[in-house]
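In: below: sequence and its predicted model.
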Amino acid sequence: MALSSSAASSGNICPDFAIKVPMFPVHTWLPDAHVEAPTGGSVILAGVLLKMGTYGFLRFAMPLFPSGLHRAMPILVALAVVGILYGAWLSIAQKDVKKLVAYSSVSHLGFVMLGLFALTPEGVAGAVLQMINHGISTGALFLAVGVIYERRHTRLIADFGGLARVMPIYAVVFMIVCLSSIGLPGTNGFTGEFLILLGAFKSFPLATGLATTGVIFAAVYILWMFQRVMYGPVSNPKNAELPDLSLRELAVFAPLLVLIFWIGIYPEPFLSRLNPAVDTVLQLIQSR
């Protein structure tokens, strides 16, 4: 009776948090929300609001209803992996830069959920760290998209090209942020994804192997977008005289760039604060 009650309770609360994450297949609200929101709204949505769903799983659903969660674990892990791959494939197909970044969030947050559901110290710590990383990297991507949208009032990839010649400082900043989103070693994205995959492999080796291909797809859609926007000839005359980043805009990007390299090169100050809380949550789950 207790088991069925726990399963029913987790069945009621998990969909709410899944929509907020969002997980596949209840992710469809996110791309449109990002596209319609101003740059500041997208940054807040990616950096703060989406984490309410992942935090809800970690803080409420998993400790309060562990037995129901264990019964649903195969389905939840499968949805996380499908979200990783589906979000990546949809990102590859996008023609709008902002929509591409929005669908990439579905893929990246799939990694977060995979780490949480692994229920290993490495997986959960990596998931929490990746929540922070996603807010930094994806928030910076939305800021970068907002910079060129403010100047050109278009987000279509085909409307750009050759911006590295016109806006060299912006090109360097955009490149660093893109490499962070891919998870290049030395950036924050690598640290979180590596811990997630390491922890998840102990619990779900097959699912982790499939999820790893999402890292490759991320490199495909991010680098494809970067190449189309930054390189090639400046074929559109409207792009020929775009101003580079101002000091005010650089000041906004600077702390994000510092965090990208800090977490990527020396994550210990962050992990040392996360690990005790992660161990407490895992002990609470295992004790029930």
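Out: On my side now, so go ahead. Numbering: from 1, shown residues only.

In: going by C-alpha atoms from here, please, whenever you check contacts or count neighbours.
Out: OK.

In: the stretch 151-288 of the chain: strands as residue ranges?
Out: Here the stretch 151-288 of the chain has no strands by DSSP state E, counting those that start in this stretch.

In: helices along that one, start to end?
Out: Here the stretch 151-288 of the chain has its helices, by DSSP state H, counting those that start in this stretch, at 163-166, 168-182, 188-203, 205-230, 247-265, 268-286.

In: now do the third one against helix 205-230, angle only.
Out: By that I understand helix 188-203. Relative orientation of helix 188-203 and helix 205-230, computed by axes from the mean of the first three to the mean of the last three CA atoms, to 10 degrees: 160 degrees.

In: helix 188-203 packs against which elements?
Out: Contact here means 3 or more CA pairs under 8 Å, 6 or more residues apart in numbering; DSSP states H and E; on that basis helix 188-203 packs against helix 97-118, helix 121-152, helix 168-182, helix 205-230, helix 247-265.

In: that older thread, out of the helices of the stretch 151-288 of the chain, which is the most enclosed?
Out: Comparing the helices of the stretch 151-288 of the chain by mean neighbour count (mean count of other CA atoms under 10 Å), helix 188-203 comes out on top with a mean of 24.

In: what comes into contact with it?
Out: 111-112, 114-115, 117-127, 129-130, 133-134, 137, 180-185, 207-209, 212, 259-265, 267 (CA atoms under 8 Å, 6 or more residues apart in numbering).

In: how about stretch 153-164?
Out: For stretch 153-164, contacts defined as CA under 8 Å, 6+ apart pick out 95-98, 145, 148-149, 170-171, 225, 228-236, 239.

In: among these, name the buried ones.
Out: Those of those that meet the buried threshold are 96-98, 145, 148-149, 170-171, 225, 228-230, 234, 239, by 16 or more other CA atoms under 10 Å.

In: please dump the helices of the stretch 151-288 of the chain into a markdown table; it should also carry distance to Cys14 for every row.
Out: Shown next, in a markdown table, are these (distance: least, CA to CA, whole Å):
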| stretch | distance to Cys14 |
| --- | --- |
| helix 163-166 | 44 |
| helix 168-182 | 27 |
| helix 188-203 | 20 |
| helix 205-230 | 21 |
| helix 247-265 | 30 |
| helix 268-286 | 16 |
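
In: rewinding a little: make CSV from the helices and strands packed on helix 188-203 and add distance to Thr28 to it.
Out: As requested, those are exported to CSV (distance: least, CA to CA, whole Å):
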stretch, distance to Thr28
helix 97-118, 9
helix 121-152, 18
helix 168-182, 21
helix 205-230, 19
helix 247-265, 28
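
In: try it against this one:
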Amino acid sequence: MSALLVVVLALPAAGAMVAALLPGERAGRVAGTVAAALAFVASLLLWFDRSAGGTGVIRPWHEVDVAWAPALDLRFHLGVDGISYPLVVLTTLLTLLCCAYTVGHVPAGGRGSALVALLLVVEVGMLGTFLALDLVLFFVFFEVVLLPMYAVIAGWGGAGRRAAARKFALYTLFGSVLLLVGVFTVVASAGTADIVALTGGAALPRGTQHAAFALFAVAFAVKSPLWPLHTWLPAAHTQAPTVGSVILAGVLLKMGTYGLIRVAVGVAPEGARWAAPVLGTLAVAAIIVGALVCLAQSEIKRLIAYSSVGHMGFVLLGVATLTATGIQAALIGNVAHGILTGLLFFLAGAVKDRFGTGDLAALGGLRERMPGLSGLLGYAAIGSLGLPGLAGFWGEAFAVIAAVRRGGPLWLTLGVIAAVGGALTAAYFLRLLRRVTHGPASPVVAGAVCGPIARLEVAAWSPLVVLALAVGLVPALVLGMASEPVRAVAEWVAR
């Protein structure tokens, strides 16, 4: 089963090559979708025949460890455990849905087969980031996503796509430089890049841990994104094509929060304890700022983009508590955000395709013209605002609980303010529904010629609809597999 880790990476890589090289444009899209489907099936198979090996904090279910650059003592070291597995499956699922969606919906700007190929290359980078157990290998995969995502935004995005793509690239490169310096600092001090050996911080002196955590935290905060390093996100989401927005929100942001847990907290726990109050404060600031900005937004994709700032603020607050409850909240918050915000961007894209605008004031009365689409939008919105029974509830609720349980005036205050941010989240999503779905149909909606929801759209959206309910009702789908590794990480940080 260990070889399956390589297969999970190889399938989308091969699919990208086939999609790009096939002469038939539609054939390339179909071939890429088939490769994405096979990668999804391979990721599901990782659940079987699990056996946690090793004696360290990280005990992978499956592991591949071979020499990569022997002269530099670098290894091609991959592994999957309960922390990374949900994100691996989320990545393969969302990429499959985006590729399938592209079979019938090719945005203007270029060949659809080229778009599918780029999405598959991005998938390789994201999967490699979640599977890498070598710091240098982690950095390499972390960087793989930059150029293809830049090309997706710049090639198939909206009117301001080139400026948005440049901003995305510049911010990401800034974070990459800090990540590279952090990796060099750790490897030079510890003499190894193996994440399994480094986790727990035993190989690093206190000063090095502080420096490494600061570098890692800022690098991952750019990708997460954490206020005030979030300003690339709204432009990238708004200008990206629908599938680009889904991948950005659904998985790409999770590379930052996963890196914060796996690398920053795991490798430099003393640095994490030192910086936790600052990280928690910035996370709560992101929750409040994101919510207030959403209340003022007048464009649907931009509102959903800013909502990600607030949602990821709850994830980062959970991580900042450095408790098992908080890290579990961060993990399920990551998955819930990927499911629900991915669904929201799919639906926002469908709205813009049919009515030619994302302006909230111009979309009134959607319920009268397209009750099915309106109902799905309402479902995704109330899931994102944290309604109990849907996936968005657990991460936000337990991030607040973790902060309160952490104790002390600072953490109690942060927990209370975050709870207020949760109420503001409900306010802006209810405002979205009131403006878009209720009331009399606006002239734009009433005069548009739009067909019913297509079967391909139903196929792309249905898994996310089902998962939002399944994770909401049975959070153990995510939390159960992560409980042991999370507890191990929390115990090491608490020492």
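Out: Great, that's in hand. Source: prediction; values computed, not measured.

In: turn the buried ones among the contacts of stretch 153-164 of structure 1 into JSON lines, including distance to Arg59 of structure 1.
Out: Below are these laid out as JSON lines (distance: CA to CA, whole Å):
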{"residue": "Asp96", "distance to Arg59 of structure 1": "35"}
{"residue": "Val97", "distance to Arg59 of structure 1": "33"}
{"residue": "Lys98", "distance to Arg59 of structure 1": "31"}
{"residue": "Val145", "distance to Arg59 of structure 1": "33"}
{"residue": "Ile148", "distance to Arg59 of structure 1": "38"}
{"residue": "Tyr149", "distance to Arg59 of structure 1": "37"}
{"residue": "Tyr170", "distance to Arg59 of structure 1": "39"}
{"residue": "Ala171", "distance to Arg59 of structure 1": "39"}
{"residue": "Met225", "distance to Arg59 of structure 1": "36"}
{"residue": "Arg228", "distance to Arg59 of structure 1": "41"}
{"residue": "Val229", "distance to Arg59 of structure 1": "40"}
{"residue": "Met230", "distance to Arg59 of structure 1": "42"}
{"residue": "Val234", "distance to Arg59 of structure 1": "50"}
{"residue": "Asn239", "distance to Arg59 of structure 1": "47"}
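
In: most widely separated two among the residues you listed?
Out: Across these, no pair lies farther apart than Lys98 and Val234, at 21.0 Å, counting by CA to CA.

In: now do the contacts for the aligned partner of Leu256 of structure 1 in structure 2.
Out: Under the alignment by TM-score structural alignment, Leu256 of structure 1 pairs with Leu464 in structure 2. Shown in contact with Leu464 of structure 2 (CA under 8 Å, 6+ apart): 339-340, 342-343.

In: between those, which is closest to Gly112 of structure 2?
Out: Checking the contacts of Leu464 of structure 2 against Gly112 of structure 2 with CA to CA, the nearest one is Gly342 at 20.1 Å.

In: wait, that closest one touches Ala249, no?
Out: Yes - contact status for Gly342 of structure 2 versus Ala249: in contact at 6.4 Å, counting by CA atoms under 8 Å.

In: now the residue nearest to Leu76 of structure 1 when sequence neighbours are not counted: how far from Ala72 of structure 1?
Out: Nearest-residue entry for Leu76 of structure 1: Phe117, 7.7 Å, with adjacent residues in sequence omitted and distances by CA to CA, 6 or more residues apart in numbering. Phe117 of structure 1 sits 10 Å away from Ala72 of structure 1, going by CA to CA, to the nearest Å.

In: between these two, which is the more surrounded one?
Out: Shown here are Phe117 of structure 1 and Ala72; by other CA atoms under 10 Å, Phe117 has more neighbours (26 against 14).

In: my guess is that one contacts Val77. True?
Out: Yes - look at Phe117 of structure 1 against Val77 with CA under 8 Å: they come within range, at 6.7 Å.

In: residues near Gly207 of structure 2, how many?
Out: Here the number of neighbours of Gly207 of structure 2 (other CA under 10 Å) works out to 12.

In: the one 3 residues further on too?
Out: Using other CA under 10 Å as the criterion, His210 of structure 2 is surrounded by 20 other residues.

In: which residue is the nearest non-sequential neighbour of it?
Out: Gly271 (4.1 Å).

In: which residues touch that neighbour?
Out: Neighbour list for Gly271 of structure 2: 206, 209-214, 265 [criterion: CA under 8 Å, 6+ apart].

In: quick one: the equivalent of Thr138 of structure 1 over in structure 2 from Ile453 of structure 2, how far?
Out: Superposed on structure 2 with TM-score structural alignment, Thr138 of structure 1 falls opposite Thr341. Remark: distance between Thr341 of structure 2 and Ile453 of structure 2 (CA to CA) = 19 Å.

In: so the two - more neighbours on which side?
Out: Neighbours per residue (other CA under 10 Å) separate Thr341 of structure 2 from Ile453, with Thr341 holding more: 28 against 12.

In: quickly note the distance from that one to Trp274 of structure 2.
Out: To Trp274 of structure 2, Thr341 of structure 2 is 32 Å away according to CA to CA.

In: repeat for Arg354 of structure 2
Out: Per CA to CA, Arg354 of structure 2 is found 51 Å from Trp274 of structure 2.

In: same question, Ser176 of structure 2
Out: According to CA to CA, Ser176 of structure 2 and Trp274 of structure 2 sit 23 Å apart.

In: comparing these two, which residue is more hemmed in?
Out: Shown here are Ser176 of structure 2 and Trp274; by other CA under 10 Å, Ser176 has more neighbours (22 against 15).

In: can you tell me the helix or strand for the more buried one?
Out: Per DSSP states H and E: Ser176 of structure 2 is located in helix 161-190.

In: corresponding residues in structure 1 for that helix?
Out: Counting by TM-score structural alignment, helix 161-190 of structure 2 falls onto no part of structure 1.

In: so who does the residue positioned nearest the centre of structure 1 touch?
Out: In structure 1, the centroid-proximal residue (CA atoms, centre = their mean) is His108; its distance is 3.5 Å. Counting by CA under 8 Å, 6+ apart, His108 of structure 1 makes contact with 84, 134.
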